[in-house]
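>>> pasting a predicted model and its sequence here:
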Amino acid sequence: MNLTIQHTFVPHTDPEASLAFYRDALGFEVLNDVGNGTMRWITVGPAGGGTTVVLHPPAVDPGITDDERRTVAEMMAKGTYASLVLATDDVDGAFAAIEATGAEVVQEPADQPYGVRDCAFRDPAGAMVRIQQRA
C-alpha cells in the first residue's frame, strides 16, 4: 500500500486574515477558494506541490451542537484546537521572514533535545504553526 497525505484541515475565523498569513507570511500558493464571506474553504500549499492545507470555517457540520461549537471556539481562542508542523532547511531565515510580516511569535528559534531546531507562530485563528529544521 502506498499512502500519502493529501490535505490537512485548519479552521479559520477570518478568511482574509488567514489567507494573508498562509499566503503572504508563509509564502504558500492559493490553489482553491470557494464560498464567500466567512463561509470560505481556501486551499493553500507550498510552491511546487505537496500536502495542502484547507482553511475552513470551524464547526459548520449541521450535526454539531451549540455546546460543541462553543467548545471549539474556546479551544481555538486558546490555541489548542489545531496545529501544523512545517519543515525547512533554514529555520532562522524562515523565522526572520515570517516575523517581519507581523505574525504572532510564540517561540523564537531554539534547539530542542529531540534533534530539531524550531520556532512557532500562531495563525490568525489561534492554530499553532511550528517550523522545524533537523539538526
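Happy to help now that I have it.

>>> CA atoms for contacts and neighbours, from now on please.
Fine.

>>> which residue packs closest to Ala25, ignoring adjacent ones?
Ile98 (5.2 Å; C-alpha to C-alpha, 6 or more residues apart in numbering).

>>> ok, second structure coming up, stack it against the first:
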Amino acid sequence: MITNIAIASVFVKDIDESKAFYIDVLGFDENSDVTLTDGYRWCTVSHPSQPELQVHLTVPGPPHTPDMIAAMNRALDEGNMHGLGMAVDDCRKTWEELRAKGVEFLQEPADRPYGVEAVCRDNSGNWMVLVEQKAYTGEDFAHA
C-alpha cells in the first residue's frame, strides 16, 4: 500500500546554483548531497515544515535518451518546465518577499476561486505556483 509521496524530482540546469536557490531564497533545508561512484549526484532538499517530502534536484541525464535530455534542456532554457506547487499562508506577502530576493514572477498574486495564486520561476526556469488556499467547492467555478 502506498502511504505517501516521499520524493519529487525537479530538473535543473545546475545543482549547486539550484540548491542555493531552494535553501537561501525559498527557505528549504538540505537533506542529502552525495556523488555516487558512477559520478551521479543525488541532491535533495525539503521544506522545514514537510521534511518527509524530499525534492530531488537533478540535471537531465542518463538513463534518459540523448534526445530526451536535449528536449529537457531546451525546455529549461525556454522556461517551459513545470516545477513545484507550494502552499503559502499569505500569497501577497510571500510575493513581496520573493520579489525582493530577485525571484522572477510570471503572474502577480490574483484572486482565484480556490484562493490567491502567484506564479514564478526558480533559477532554472521551472514554473512554481504559490497558493494561499481557501475553502471552495465546484460551484465556485464558472461552468460552460
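Arrived safely. All values reported here derive from a predicted model rather than from experimental measurement.

>>> counterpart of the residue nearest to Ala25 of the first structure in the second structure?
Taking TM-score structural alignment, Ile98 of the first structure has Leu98 as its aligned residue in the second structure.

>>> so that match versus Trp42 of the second structure, what's the distance?
Distance, Leu98 of the second structure to Trp42 of the second structure, by C-alpha to C-alpha, to the nearest Å: 27 Å.

>>> check Val116 of the second structure too.
Counting by C-alpha to C-alpha, the gap from Val116 of the second structure to Trp42 of the second structure is 34 Å.

>>> out of the two, which sits in the more crowded spot?
For Val116 of the second structure versus Trp42, neighbours defined as other C-alpha atoms under 10 Å are more numerous around Val116 (20 against 14).

>>> how far away is that one from Gln133 of the second structure?
Using C-alpha to C-alpha, Val116 of the second structure is found at 7 Å from Gln133 of the second structure.

>>> tell me what the helix or strand where the match of Ile98 of the first structure lies is packed against?
In this assignment (DSSP states H and E), Leu98 of the second structure forms part of helix 91-100. Contacts defined by 3 or more C-alpha pairs under 8 Å, 6 or more residues apart in numbering; DSSP states H and E place helix 91-100 of the second structure against strand 105-112, strand 115-121, strand 127-133.

>>> of those strands, which is nearest Asp16 of the second structure?
Smallest distance to Asp16 of the second structure across those (C-alpha to C-alpha): 16.9 Å, for strand 115-121.

>>> name the residues of that closest one that come out as buried.
Val116, Glu117, Ala118, Val119, Cys120, Arg121 (16 or more other C-alpha atoms under 10 Å).

>>> what range in the first structure matches it?
Residue span in the first structure matched to strand 115-121 of the second structure, by TM-score structural alignment: 116-122.

>>> mean deviation of the matching stretch from the second structure?
Here the mean offset of stretch 116-122 of the first structure against the second structure after fitting is 1.2 Å, by mean C-alpha distance after the TM-score superposition for the first structure.

>>> list of residues touching that stretch?
79, 91, 95, 103-112, 128-135 (C-alpha atoms under 8 Å, 6 or more residues apart in numbering).

>>> repeat for stretch 88-101 of the second structure
Residues outside stretch 88-101 of the second structure that contact it (C-alpha under 8 Å, 6+ apart) are Val25, Leu26, Phe105, Glu108, Pro109, Val116, Glu117, Ala118, Leu130, Val131, Glu132, Gln133.

>>> now list the buried members of those residues.
Looks like these have Val25, Leu26, Phe105, Pro109, Val116, Glu117, Ala118, Leu130, Val131, Glu132, Gln133 buried, using 16+ other C-alpha under 10 Å.
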